[in-house]
Structure formats: structure tokens, C-alpha cells
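S.K.: sequence? don't have it. structure:
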């Protein structure tokens, strides 16, 4: 015999019920079947609500009854031929009238006893099973119906009764000994007490009903039919990459179901375990899918982890104090008081010093538990030997489950380091001696990040998903997005990095998509996006709380540069080509670096100096290896180098500056480049990264611009001033030629002093032949004394700047 169980979504409506009936019909051709069904989807919740509403003396319970009645009558109309509806409608009417009577009593008395609550809640399965049995009979004529209350007996613990297996197994065996039906349909969830009152087996108890039947008849297999393809490696609603587990042991399945895998009710496995009856979890809507097989000998794989699961709404209770050390019975008293209050303990950890005991319970029980514990330990608390019970709420438990974990070293370490890298704080840890489960308590707000991070670490071949939030989609930003599109497939296949752009913003619009923005039409999406608001952008990034989040600033905006701390303090990495933050007050720069270390959030700004050239990265390696920077000479402005390399008697200074802007070599405000401010920022950043403390005003800026040019307030006036002072620039060029030199804007640092300014570079200088928009940097160090370490290459342009930003993003992916 095979036992099948169909859950609430499988019998949610007539369409779904028809699919379930097709499965039963097909299987009944070769096997005798016992079929257990749940209430129609949502009905049990309505029944519970009706009971509470009536007990609260709210007449709206009558409207709820009408909803329930209507739902079942509609199913009858769609599933049962009109000619055969009379008897089933009478049966449903009779049950609904009994339900009304019970609820009327609750209303009159203004109370809802646990016994009455059980009886009310059980109507869902009773109604659905009778309708489905008759509908099934249209396809399998030899179909019978059996009220589970007649064969499953429990104690009188209403709400979650315990099964009397001795009596129950005998009743089930006796029934099937004389059964002649090919298919027998049972309502799940309900049973009866010794005196015949309806009891229930707990929410999800229909699985348990099926397991009880399977164990009693020694079924060849128990099939649980639901709306997913089996048990998953994680909750697929939270972890999109989660996949079905094909085979799993009974013990692993119990651990996963206990820790929140809702596809299986935790007590289900116990009845079938003794006889090793396999359990199949299948999808009603994809019956051809394999699903999950729970058995004694699951197939072994290379991954010792079978699944990651969690329990929401957990409170952590801590009892501690010197009065517990060496005192026998403290733990007994603690757990005894919780047992007396009917509070289930989900999680336990105790320090070896016996100074404290930490337990996890459902948040709903936390206040009651604290009152009871403080009362029990009142004497010790009064004498200051034990502290009052500490309660922490808004927590959840995340657990790794796997039978083979005990045979693999370092699983715990990988789990903790993975969470730590994403700034997920672990409040408590528990690991049983069997090493089948490693559990941690974390903040509830971090559960999505934690599950995705752990799943990525243990199930996705170490593929790291990077979630980008990009502000600035102008010239450089557009090139950056194009590079992501071009390299996305390569990165995933060869570097195991999955790049997703979650948000894009410019000065006018912003767009968010938690599943990743499709980049083939990103311009249209941002045009259709919501109004840009920096405050809202920050809030959205933080609220999403995605793993490996990276804020990418591709602007030259002062206000944007001032929000980095808000991201870093939330474990969101920052990648920026915006030089303002790192060249601001030293205290601000230092704070950003400290936040980066404190919250394990990378702060990378390679493109602040030299665009895509590895200048800052090289500098960091020198310092990290113990070298010391003593002197820096550099041409750090690709735009100024381009301008002075192209400025000639036939190509005016005004025209070449214009062309530099068109090429994307200058800032939007070209005066920032020509005034020397941009170069000063760059040398300041190199000085600070070398380990020296310096402010912007400490750098001597020998500007070559006339005063009138410097005092302009907009680009139009600035360019007009360049024309007006053409003779000044021409004279600089003539002087350089007379000295057989070339004009270069040079930045220098030595002996704690720094300066920037235009210099006449002689022919024997390595700076003389610097062409186009190239940059060059010379580092004189303790190791590079006579011959400096030299870095040279293209130091401006949208494409190379975008590539530098892209490289910083990849650096984070490789951490």
C-alpha cells in the first residue's frame, strides 16, 4: 500500500484538486492507496479567526462562516456533477450548521476553550475531505471515505494532542484488514480523545496523519504532495539559487524540518522511522519532477551540507551570575519552570564556567518566560547572586544541517567567517555532539543576507554574487555598465563572480530592482524610474541588506562623497572615482578608513589617482611589505598632460581645453583641473596612503591661471577668459621652447612638504616624453633610493577610468 498526502495548496481550489485527483487516479491502477488531504488553502486560518472573533463578542464571525461555506459550495459546483450534489451539499450544510452552533456558543460565553478551538479548527479537513472523496469517486469508483477520528486516538491535550499509538495502530490495522476499497480518503490533522472529542495534531498535522497511517499499515512508501519540488537547500522564497535536495536521511530531514523547512511537519518522520518507510516529497504541479527522497541510505555526495534553514521570531534568554557556578540543579530549575509554563526550548548553550545559560524560545513566549524565571530565582536575584533574566528579541536561528559534517574539518569555521565577512553578528552558537547541526542566533534583519551568503559559500561552487548600487551614469558610468555587460559571462565562468546591478541613479532619476536590472535597456529603465533622492537611495540600499553590497560612486559630487560613512557602517563596500572624500579633512578620510576596517567593508578608490593605473594598489603593497615612501614626483593629470602636449602655435589653449572636455579628460568643471586643485587632491591622497598626515591647505599650489580665470563662476565665463588671456598661455609656450623644455604640471612631495605647479621639463627628464593623456609617478623609498619605482600609462579618459572602477569591484569579489 502507498499513502499519499496532499497539502493545502494542492487542494486550494477546484483546478488544483483536479490535478491531485489525476495523480491519485494514475497511482490507483497499480496500488491500493490511503489518501490524506488538508483543508482548502486558508480555511484553517479562517476557522481560527472565526473562533477568536466570536469569543471577542464580534459578530463578524458570521461573515467568516459565510466565506467558508461559499468556498466549499463553489468547489462542489466545479468538481461534482449536478446530479450527484444533493447528498454532499446536505452533509456540508450539516457540518456548517454545527460550526455555527459552536461559534454562537463562543459568542454567548465570550470565551474559547482549547477543546472547542480544536473542534472548530478541525472542520477544514472534515469539509474538504468529504468533497474530495466524492470528486475522486467520479474517476475511481471504488473510493471510500474514513473519518480519521475513528482510527487515530490521542490524549486530551487539546491543541497538540499526543497519539496513543498502541490503540491507533490496532484500529488502523483492523480497518484495513476488512477494507475492500482501492482508495480510501482520510481527513488530515484531526483525531479524537478517549472520550470522543475532536483533537488536532498541530499545524501541519496532516503530514503526521499520513505518517501514522503509513506506519500502521507498513506502507511501501509515504508520498507528501505539495507545491514545491521537494525539500530545498534553503528557503527558495529567500534564496533564489536554492535547489531541491534529491536524497536525504531521516535525521537530516528531521533537523531541517525542525529548523523551519515548512515543506515537512517535524513529527512526520518519527512514525515511519522504525520500519524505514521511505518518504517522497513531490510537487502536485510538476509530478514528473523527482522531488526529495527521505530514506535510511541517501546517496552520498561531495558536499557534507544538505541544507541551510532558519527559524524566525526567536528570543534569547540569558540567566547568569556567580550564584550558578558549582551549584547543582540550576539548569534543572530553569528548564522545569519553562516546562511548567508549557514553553518549548528551541536552542540551548551554556558556558563551561557554568556562569551563564542561554536558551532560545519563540518571541511570543519571551515575556511570560522572563516573569516565571525571575520568580523562580527570586531569592538569588535579591541576594545579587544571579542577575534578572536578560531577554533579547528580534532574533532568528540559522542552522547548517548535514549527516556528514562530522567527517569534514572546518565547517564551523567557514560558516562563522562567511557570516563575519558580511557583518552578520552571531549572538549565540550551538553544535550537538553528533555534529549533524550547527546553529547560530543572529539578528532577524540579517536572515536574508545570512542565508544567501551561506548558500553561496556551501552550494554555489564558491560563486560570489556582488550586488552593485551605482550613482553616476554619465560618460564614465556608461562605459562601466558596458564593461559589466561584456564581462558578466566571463566573470561567472572563470572567476566565479556573479555581478548584479541592483540600482542605478543619476541627478534626476533612480531605479531599483532587487533581482538585478536588465542592462540591455538600462537607459530606458532609469528614464522611467522614480525621482532621484539621495536620502531615499541610502535607505533603500540599507533596507535591502544584500550580501556583498557595493556602492559605486561615478560622480564628482561633493554631497555624494559625504555619504560614504553611511554605507561603510552598514557593511556596504564603497568603490569610487570621486576624489573629494579622500582629499577632504584628514579626520574624515581617517574615519572612512576606520569604518572600512571596523565593519569589514572594502573602501577602494584606485581611480582617484591615475584612472586605471595601479598606482594606489602598488603603493599599498609597498607599505604593507614594510617599505617607506620618502619622495614622490608625478604628473598626475591626464587632462593637463593632454592639454600641454597638444597646445601649440596653431592649436590655441582655449581650443585644446575644449577638446579635452569633449574627450572626457577633464572634470565637468574644467577649472578644477586647470587650477591645480585636481592634482593637489591626487598628491594628497598618495601622501595619506603613504602614511603621512596632511591637509589640502598644506599643499603649495603654484597656479598658472590668471586671476581673472580663477575668479569665474561658470564654464561659459571661464572659456571666455581663456580667450581673453591667450597671450599669457602663448608666452608660457614660447618660454618652454626657448628653454628646449616641455610644459608639464608636476606634483611633488619630499621631507613632509608638497607642491603642485607648472614646470619647464628638460629633455633629459623621464617626464619630457610623456605623451597624450599619460600619467607618470615616481616613488622614492627606502628600497628604491637611486632609481625610483616608476608607474606610467594612460591616466585619463572614460574607458580607462571605468576599467579602474571595474577592477576595484573585481578586487572585492576576489576577497
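M.R.: Alright, I've got the coordinates. The shown structure was predicted, so the numbers you read here are calculated from the model rather than taken from an experiment. Numbers count the residues shown, from 1 in each chain.

S.K.: C-alpha from now on. contacts and neighbour counts both.
M.R.: Noted.

S.K.: Quick check: closest non-adjacent residue to residue 277.
M.R.: Sequence neighbours aside, residue 221 is the residue nearest to residue 277 in space, at 5.7 Å (criterion: C-alpha to C-alpha, 6 or more residues apart in numbering).

S.K.: residues in contact with residue 338?
M.R.: 344-345, 369, 372-373 (C-alpha atoms under 8 Å, 6 or more residues apart in numbering).

S.K.: Next: residue 247.
M.R.: Shown in contact with residue 247 (C-alpha under 8 Å, 6+ apart): 292-295, 298-299.

S.K.: Identify the farthest-apart pair in these.
M.R.: Using C-alpha to C-alpha, the contacts of residue 247 span at most 11.5 Å, a distance reached by 292 and 299.

S.K.: between these two, what contacts are shared?
M.R.: With C-alpha under 8 Å, 6+ apart, residue 292 and residue 299 have common neighbours 247-248.

S.K.: Same drill for these two, tell me which one is more crowded.
M.R.: residue 292 (23 against 11; other C-alpha atoms under 10 Å).

S.K.: Now stretch 121-141: buried residues?
M.R.: 121-137, 140 (16 or more other C-alpha atoms under 10 Å).

S.K.: so of those residues, which ones are in helices?
M.R.: 121, 123-137 (DSSP state H).

S.K.: circling back to that earlier point, let's see which of the contacts of residue 247 end up in strands.
M.R.: With strands taken from DSSP state E, the overlap with the contacts of residue 247 comprises 292-295.

S.K.: Neighbour-wise, give me the winner out of the residues you listed.
M.R.: Result: residue 294 is most packed of the ones in strands among the contacts of residue 247 (other C-alpha under 10 Å), 27 neighbours.

S.K.: what separates it from residue 324, distance-wise?
M.R.: To residue 324, residue 294 is 43 Å away according to C-alpha to C-alpha, to the nearest Å.

S.K.: Check residue 367 too.
M.R.: Where residue 324 is concerned, residue 367 sits at a distance of 22 Å (C-alpha to C-alpha).

S.K.: let's bring in a second one:
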């Protein structure tokens, strides 16, 4: 069984959605031709919001909190038209299109009502922002499922809020992996065993009480890894707009090349330190379940991309890739009163932890007069 995740650029236009649907259809055909006796059944798809949609939703909600109602009203109408136009271009069945149109309208009316409430309150909480942020995936997933059906693939939309159970750290929720796998297996395996391809919303989950949460920006990769680990997938594929993991940012380095193979450890470091191909947390569920990852290009599907495994086949002692982290701050805690005083470092980082700040680097002088650490900008 394979998990196929498609990012925002891979579903940003009618043409890219059509390409993604054809890639899924080919994978389904390939899976059905295999001897499935030794493999889990089928194909599972995870999808992000259409490119730019999440930013539009967040900007509109923030404007609503500031008392401006125009952006969320404009966003509702623009997003409704955008999704309906794509459906009209890719789906011939009038009944199917009408059903999708009603779903889009209902989802966006809910978004509009929420923004109206935000305007009245004059406040956008992180919990409210999670509800707003996940609307895009709840539009794109049923759209892609319908396009797959139009391409002859038996497919059904599934909301990840029914599958991925998280804590209540809104904006960057953590999956509860003691409860999530059973929920995923109970909901998804019967569908897949009957030949249905589930299309699951990326990026989102829900608490045990059913309150919507998100896994952090770019969290659809993480969703795919969580679901892949829960279902013991044979491979997790991340479909994006580049030919795998590159040696450098191709927007900056003209001769950047894709790498054939990386280890979990290598790609985790690259993701953590700024490489945008994978969400930094994506690798963890794959490592724990020893599931290989592959990063592929939706717009160049014949390219083999980059395979990410526990241990690479070749030793490579040179530098493999270069990346950079932007928008950081260096903080220095210094003073003669720190010399020889036990527990200074513990007290410093306890204060940092209470602010839920992520420390990327730590340095302390041998004189013990200072501690330096690097954190992302607030």
C-alpha cells in the first residue's frame, strides 16, 4: 500500500489537479496488477489546499478580527468561483458538479459565519484560526475525489478530523499515536479493501472532543506520514513541484540537482534547517515504522525523485546539500553573576520552554559568563 500526498502547487490549477488524478489512477492500476498477498491493499491520497487558499483564509480572518468585513466576504466569493470553475473544467457529470457546488457553498458559508463572529468579538484565537485554516483542505479533498471518479477511480473524500486525534496545542498540534492508528485502520482499511481510494484532508486533525486542530503550516506532509505509519504503508510519496530533494534551493542556485537517495537523518536535518520540500516532523513517523519516503514531481512524474530510507546504499563523506534558515534571532544571556552558579542554563531554558519557543542552537562560553541561543522570530 502506498500513501500519496499532493501539495498546494500540485493541486493549484485545473491542469495540475488533472495531472495529479492521472498519477493516482496510474498508481491504482499498478497496485491492482501486483500480487497483493504480501502487501497492504490499495492507495491512499492526502491533499493540501489549492495553492494560496490557506493564506487567503488566514488574511481574511485576521482582517475580520481588526473589524474589516470586506476581505472575508471577497474571499468567500472568490474561493467559491475558483473551486467551481475547476470542477466545471474537469468533471462532466452535472449531478456530480452540482453536489460539489453545494458542498463548496456550505463550507464557505461556515467560514463566513465564523469570520462574522470574529468581527463581533474583535479577536482571533488560535483555536478559531485552526478552524479557518483547515477550510481549504476541506474544499480540495472532495474536489480531487470527484476528479478521480471522473477518471474512473472509485474514490471517496475523508476528513482527517475523523482519523488523526491530537492534543489541544492549536496551531501546531501533536498527534496522539496511541489512539490515532486504531481510528485510521477502522475507518480506512475496509474502504481500501473494497477498492476505494480515500482522499484525506492534509494539515488538519481534531482533539478527542472533536475540536478542529492543525499540524502546523505545511503539515500535510506530516499527515501523510502519520497515516502511513498507522496503516503500515509500503511507501509514502510526497508529490511536489521539484524533482525530489535538491542540493540547494533552485531559486537561488541555478545548477542545483536532485539527490537520488538520502537517509532519514540527513533529510530531517535538511528539513529542520530550512529545506522546504518536507515538513520537519514528517520523517519521525516514517523512521519509527521504517517506511521509505519518496519525494516526486507532479509536473515531471517520470523523474525518479529522491528516495529517503533508514540507511543509504552508498557512503558519501562530502557535503550533500546546503540550506539556510531565515528570520532567526540570537539571544545572549550574560553577566558576571552567572560564573560558577549551578542551574543557570536550566533556569534559562525553562523560561524559554514556557514560551513554547523552539531553540535551534545553543552555545556557552567556557568562562560561564554567557549563554547564547537561536530562536525563530516571533
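M.R.: Structure received. Values in this document were obtained by computation on a predicted structure and should not be read as measured data.

S.K.: Residue 367 and residue 324 of the first structure - which one has more neighbours?
M.R.: Legend: neighbour count by other C-alpha under 10 Å for residue 367 of the first structure and residue 324, higher for residue 324 (20 against 12).

S.K.: counterpart of the more buried one in the second structure?
M.R.: Alignment note: residue 324 of the first structure maps to residue 338 in the second structure; criterion TM-score structural alignment.

S.K.: Just say helix, strand or coil for the equivalent of residue 181 of the first structure over in the second structure.
M.R.: When the second structure is aligned by TM-score structural alignment, residue 181 of the first structure is paired with residue 195. Under the three-state scheme (DSSP: H, G, I helix; E, B strand; the rest coil), residue 195 of the second structure adopts coil.

S.K.: for residue 237 of the first structure, same thing?
M.R.: Assigned by three-state DSSP, the conformation of residue 237 of the first structure is coil.

S.K.: So what does the residue nearest to residue 277 of the first structure match up with in the second structure?
M.R.: Residue pairing (TM-score structural alignment): residue 221 of the first structure is matched to residue 235 of the second structure.

S.K.: how far away is that match from residue 1 of the second structure?
M.R.: Using C-alpha to C-alpha, residue 235 of the second structure is found at 7 Å from residue 1 of the second structure.

S.K.: Repeat that for residue 370 of the second structure.
M.R.: Distance from residue 370 of the second structure to residue 1 of the second structure, by C-alpha to C-alpha: 52 Å.

S.K.: thought residue 264 of the first structure was touching residue 207?
M.R.: Yes - with contact defined as C-alpha atoms under 8 Å, residue 264 of the first structure and residue 207 form a contacting pair (7.1 Å).

S.K.: and the corresponding residue of the second structure for residue 149 of the first structure, how many neighbours?
M.R.: Residue pairing (TM-score structural alignment): residue 149 of the first structure is matched to residue 161 of the second structure. Number of residues near residue 161 of the second structure (other C-alpha under 10 Å) recorded here: 22.

S.K.: helix/strand/coil for residue 161 of the second structure?
M.R.: helix.

S.K.: tell me the centre residue of the second structure?
M.R.: What sits nearest the mean C-alpha location of the second structure, by C-alpha atoms, centre = their mean, is residue 220, with 1.7 Å.

S.K.: which residue in the first structure lines up with that one?
M.R.: That one, residue 220 of the second structure, aligns with residue 206 by TM-score structural alignment.

S.K.: List the contacts of its match.
M.R.: 5, 7, 36-38, 187-190.

S.K.: Excluding sequence neighbours, find me the nearest residue to it.
M.R.: Nearest one to residue 206 of the first structure, counting by C-alpha to C-alpha, 6+ apart, is residue 188 at 4.0 Å.

S.K.: residue contacts, the one you found?
M.R.: 36-39, 125, 148, 205-210.

S.K.: From these, which land in strands?
M.R.: Filtering these for strands - DSSP E - leaves 36-37.

S.K.: Now the strand or helix carrying residue 339 of the first structure on the second structure. Mean distance?
M.R.: Per DSSP states H and E, residue 339 of the first structure falls inside helix 330-340. Using mean C-alpha distance after the TM-score superposition for the first structure, helix 330-340 of the first structure ends up 1.1 Å from its aligned counterpart in the second structure, as a mean over the superposed pairs.

S.K.: how about the helix or strand containing residue 597 of the first structure, which residues of the second structure does it hit?
M.R.: Using DSSP H and E, residue 597 of the first structure sits within helix 586-598. Helix 586-598 of the first structure corresponds to no residue of the second structure when matched by TM-score structural alignment.

S.K.: Report all helices and strands that that helix contacts.
M.R.: Secondary-structure packing of helix 586-598 of the first structure (3 or more C-alpha pairs under 8 Å, 6 or more residues apart in numbering; DSSP states H and E): helix 564-568, strand 603-604.

S.K.: Mean neighbour count and distance to residue 489 of the first structure added to the ones you listed, as TSV?
M.R.: Shown next, in TSV, are these (neighbours: other C-alpha atoms under 10 Å; distance: least, C-alpha to C-alpha, whole Å):
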stretch	mean neighbour count	distance to residue 489 of the first structure
helix 564-568	21	28
strand 603-604	23	24
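
S.K.: Export those as a markdown table, with columns for distance to residue 17 of the first structure.
M.R.: Listed next are those as a markdown table, based on distance: least, C-alpha to C-alpha, whole Å:
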| stretch | distance to residue 17 of the first structure |
| --- | --- |
| helix 564-568 | 50 |
| strand 603-604 | 55 |
